[in-house]
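Participant: pasted the sequence and its predicted model underneath.
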Amino acid sequence: MKRTNGRHAGALAGMLLLALAGCSKHESAADGAAGGAGAVASPEGASLAYEHDIDIQLDAAQIGARVKAITDACQAARFGDCAVLQVGQQGGEYPTGSIRVRIAPKGVEPIIGLAGQGGEVASRNTHAEDLAQQVADTALTKARLQKEHERLLAYQDNKDVKMADLLVITQRLSEIEAGVEQASKEAAQQRRRIDTQLVTMQFHTPSGQRSRSEIGEALRESGTILTTSVAFVIRAVAALLPVALIAWLFGWIGLRLWRRRQRRAARAG
């Protein structure tokens, strides 16, 4: 009987362990899915150019090093194809930093994760521009120019073409070739905007740290404010003292004259 109870207990323990292991696997899978859920990629066949704006609160002492770390990671293609477009830093009491990169979609979340390490993502905005019409217009323009180029080349090879017409055709071919080159550049730029994403990261010090800095700044400036106030009072006294002396003198003379008249009036009465 005891052996039977022991077997049942062992079986229950084994089932419990398997259940816990299964839950652990599901949680790990869920965590992994949550980690990749933030990545946004253009749907198949769509022409969407994604842009991300992230505001990060980070300790003032870490901002400069963090901007450099992101720059190095991007230039080393640590998270995939990446190009640094803009880097900025500002010191002082409230240092700030910014960096803008164009990166492959799979690298968006990792580079934002690097930017936010040890800090807080205060805000994040993602938006996309639909380039479908621009892509279609560029392709149509390029195709039209290429067809015209082919027709003019065929006409140029005609033996009956006149010299004046030949000069006009040559000039028009040059214009078409320039147009085709420009259309190719626009198509490449549009393709780059679709295949990569623009990420702008702004770094600021936390509000609490800014408040402490403001208090410290106010304490440091209190001596200067006191000195300035005392200097203002001294200047005011120095400026008003002559006027006060003259006013006192005229008042004293006026009082003496008034008293003398009073005495004369009393004697006469």
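Facilitator: That came through, no problem. Since the model is a prediction, treat every value here as computed from it, not as a measurement.
Participant: make it CA atoms for all contacts and neighbour counts henceforth
Facilitator: Will do.
Participant: for stretch 227-245, what is the distance to the chain centroid?
Facilitator: Centroid separation for stretch 227-245 versus its chain: 50 Å, with CA atoms, centre = their mean, to the nearest Å.
Participant: cool, and stretch 144-164?
Facilitator: Averaging C-alpha positions (CA atoms, centre = their mean) puts stretch 144-164 52 Å from its chain's average.
Participant: do the same with stretch 108-117
Facilitator: The chain centroid and the centroid of stretch 108-117 are separated by 14 Å, computed with CA atoms, centre = their mean.
Participant: one more: stretch 52-59?
Facilitator: When distances are taken as CA atoms, centre = their mean, stretch 52-59 is centred 7 Å away from the chain's centroid.
Participant: try stretch 18-35
Facilitator: In terms of CA atoms, centre = their mean, the centre of stretch 18-35 is set 35 Å apart from its chain centre.
Participant: so what's residue 201 closest to, chain neighbours aside?
Facilitator: Nearest non-adjacent residue to residue 201, counting by CA to CA, 6 or more residues apart in numbering: residue 54, 4.9 Å away.
Participant: spatially central residue in the protein, please.
Facilitator: By CA atoms, centre = their mean, the chain has its centre lying nearest to residue 202, at 3.8 Å.
Participant: quick revisit: give me the element the residue nearest to residue 201 is part of.
Facilitator: Under the criterion of DSSP states H and E, residue 54 resides in strand 48-57.
Participant: show me what secondary structure element comes after that strand.
Facilitator: helix 60-75.
Participant: can you give me the buried ones in the next helix or strand after that following helix?
Facilitator: Of the helices and strands lying after helix 60-75 in sequence (DSSP H and E), the nearest is strand 82-90. Judged by neighbour count using 16 or more other CA atoms under 10 Å, the buried positions of strand 82-90 are 82-84.
Participant: tell me the angle strand 82-90 makes with helix 60-75.
Facilitator: For strand 82-90 against helix 60-75, the angle by axes from the mean of the first three to the mean of the last three CA atoms, to 10 degrees is 160 degrees.
Participant: redo the buried residues of strand 82-90 as TSV? Include distance to residue 179.
Facilitator: Shown next, in TSV, are the buried residues of strand 82-90 (distance: CA to CA, whole Å):
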residue	distance to residue 179
82	30
83	28
84	30
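Participant: structure B:
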Amino acid sequence: MRFPFLLSIALLTLPGCGNHAETSSLAVPAAAVQGQSPGEKRAARNPSIAYEHSLHLDVHEDKIGSVYEAVQAACREATADQCVLLESRLDTGNHASATLRLRARPTGIEKLLTLLSIQGGVTHISRTAEDLAQPMADHSRKLAMLHDYRSRLEVLRVRAGSNIDSLIRINKELAQVQNDIEALDGEIARLRQRVETEILNVHLDAVHHRSFMRPLSQALANFTSHLSEGLSSAITGLAYVIPWSIMLFVFAWGAGKLWGRSKRARARHDLGREDR
């Protein structure tokens, strides 16, 4: 946030700011708690807590694709729970697996967890919580100050009258303040959405439900490719071995020649000594 000379002028008459803005835009009405499920009541009792769940499910490898589609279909149908698919990935290769990342209201997350729990064995489940009270309070306080500053700038613009130079600078500052207000409004909306909804990360894998014949069939299916890779590696290795073999042969042949000459020279020397 920029604070030029106009801000200094406005702050001279600015009364002490209270914390009334902190409870305005991010508070949950008490009447909305009535008739809610335990998950929604939990979120209402903790209006500044953002929850994120992680679920690992062991599913038969032939059913990973169907469970993956079922979760997406359930999310599409949960419009009342504001369910949104944030990320998805499906791997149907040698090791089938899938991951999904969803966002929904607490009731929608509970429905998805119930749906997933009957699709396979739960191998891991966890929940993390993030307290967003401080950033929510900071943004609300900054937004209240910006609104007050904009009001004072508008008063200054009226007082400026026909002073063109002052009007230009005031309008420029008003445009900057408006941009700051819109940015903070967007951030507050993101935080509000984060505490009113929850994140669910789903990991589908076939750890204990993998077919006995699948590794064998995969090995047979990959036999020709592995054979070609082995032959190519052998040929590549041979290309490296041949030059070294030639060099070693030449070295051994030369060393043998030198050894033979040295041996014959010593023999002649010994014979000469015997003759003397």
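Facilitator: Good, I have the coordinates. The shown structure was predicted, so the numbers you read here are calculated from the model rather than taken from an experiment.
Participant: ok, the residue nearest to the centre of structure 1 touching residue 98?
Facilitator: Yes: using CA atoms under 8 Å, residue 202 of structure 1 is in contact with residue 98, at 4.5 Å.
Participant: picking up where we left off before, which bit of structure 2 covers the strand holding residue 54 of structure 1?
Facilitator: Under TM-score structural alignment, strand 48-57 of structure 1 corresponds to residues 49-58 of structure 2.
Participant: what does that stretch contact?
Facilitator: 43, 116-117, 120-133, 194-209 (CA atoms under 8 Å, 6 or more residues apart in numbering).
Participant: restricted to helices, list these.
Facilitator: Using DSSP state H, the subset of these located in helices is 43, 116-117, 133, 194-196.
Participant: so which of those residues is the closest to residue 235 of structure 2?
Facilitator: residue 116 (51.0 Å; CA to CA).
Participant: rewinding a little: what's around the residue nearest to residue 201 of structure 1, how many residues?
Facilitator: By the other CA atoms under 10 Å criterion, the neighbourhood of residue 54 of structure 1 contains 19 residues.
Participant: swap in the one 4 residues further on?
Facilitator: Residue 58 of structure 1 has 26 neighbouring residues, counting by other CA under 10 Å.
Participant: who's in contact with the residue nearest to the centre of structure 1?
Facilitator: Neighbours of residue 202 of structure 1 in contact, by CA under 8 Å, 6+ apart: 53-56, 96-99.
Participant: contacting residues around residue 105 of structure 2?
Facilitator: Listed by CA under 8 Å, 6+ apart, the contact set of residue 105 of structure 2 reads 40, 81-83, 196-198.
Participant: and if you look at residue 96 of structure 2?
Facilitator: With contact set as CA under 8 Å, 6+ apart, residue 96 of structure 2 has these partners: 61, 64, 90, 205-206.
Participant: so residue 182 of structure 2 versus residue 176 of structure 2, what's the distance?
Facilitator: Residue 182 of structure 2 is 10 Å from residue 176 of structure 2, where distance means CA to CA, to the nearest Å.
Participant: same question, residue 256 of structure 2
Facilitator: Distance from residue 256 of structure 2 to residue 176 of structure 2, counting by CA to CA: 90 Å.
Participant: out of the contacts of residue 202 of structure 1, who's the most crowded?
Facilitator: Of all the contacts of residue 202 of structure 1, residue 56 has the most neighbours under the rule other CA under 10 Å, reaching 25 neighbours.
Participant: quick check: the farthest pair among the contacts of residue 96 of structure 2?
Facilitator: 90 and 206, at 12.9 Å, using CA to CA across the contacts of residue 96 of structure 2.
Participant: mutual contacts of those two, please.
Facilitator: 96-97.
Participant: picking up where we left off before, in strands only, show me the contacts of stretch 49-58 of structure 2.
Facilitator: Secondary structure from DSSP state E places 121-131, 198-205 of these in strands.
Participant: filter those residues down to the buried ones.
Facilitator: Here, 16+ other CA under 10 Å leaves 121, 198-205 buried among those.
Participant: tell me the one among the contacts of residue 105 of structure 2 nearest to residue 262 of structure 2.
Facilitator: residue 198 (88.2 Å).
Participant: for the closest one, which residues are in contact?
Facilitator: Residue 198 of structure 2 makes contact with 50-53, 103-106, 109, according to CA under 8 Å, 6+ apart.
Participant: between these, which is closest to residue 214 of structure 2?
Facilitator: Taking the contacts of residue 198 of structure 2 together and measuring to residue 214 of structure 2 by CA to CA, the closest member is residue 53, at 31.9 Å.
Participant: about what we covered before: overlap between the contacts of residue 105 of structure 2 and structure 1?
Facilitator: With both residues aligned by TM-score structural alignment, their matches' CA atoms under 8 Å, the contacts of these that structure 1 also has are 81-83, 196-198.
Participant: pipe these into a markdown table and attach distance to residue 141 of structure 2 per row.
Facilitator: Shown next, in a markdown table, are these (distance: CA to CA, whole Å):
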| residue | distance to residue 141 of structure 2 |
| --- | --- |
| 81 | 30 |
| 82 | 29 |
| 83 | 31 |
| 196 | 21 |
| 197 | 23 |
| 198 | 25 |
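Participant: quick one: residue 95 of structure 2 is in a helix?
Facilitator: No: counting by DSSP: H, G, I helix; E, B strand; the rest coil, residue 95 of structure 2 is located in no helix; its state is coil.
Participant: residues near it, how many?
Facilitator: Residue 95 of structure 2 has 13 neighbouring residues, counting by other CA under 10 Å.
Participant: residues touching it, list them.
Facilitator: Per CA under 8 Å, 6+ apart, neighbours of residue 95 of structure 2: residue 206.
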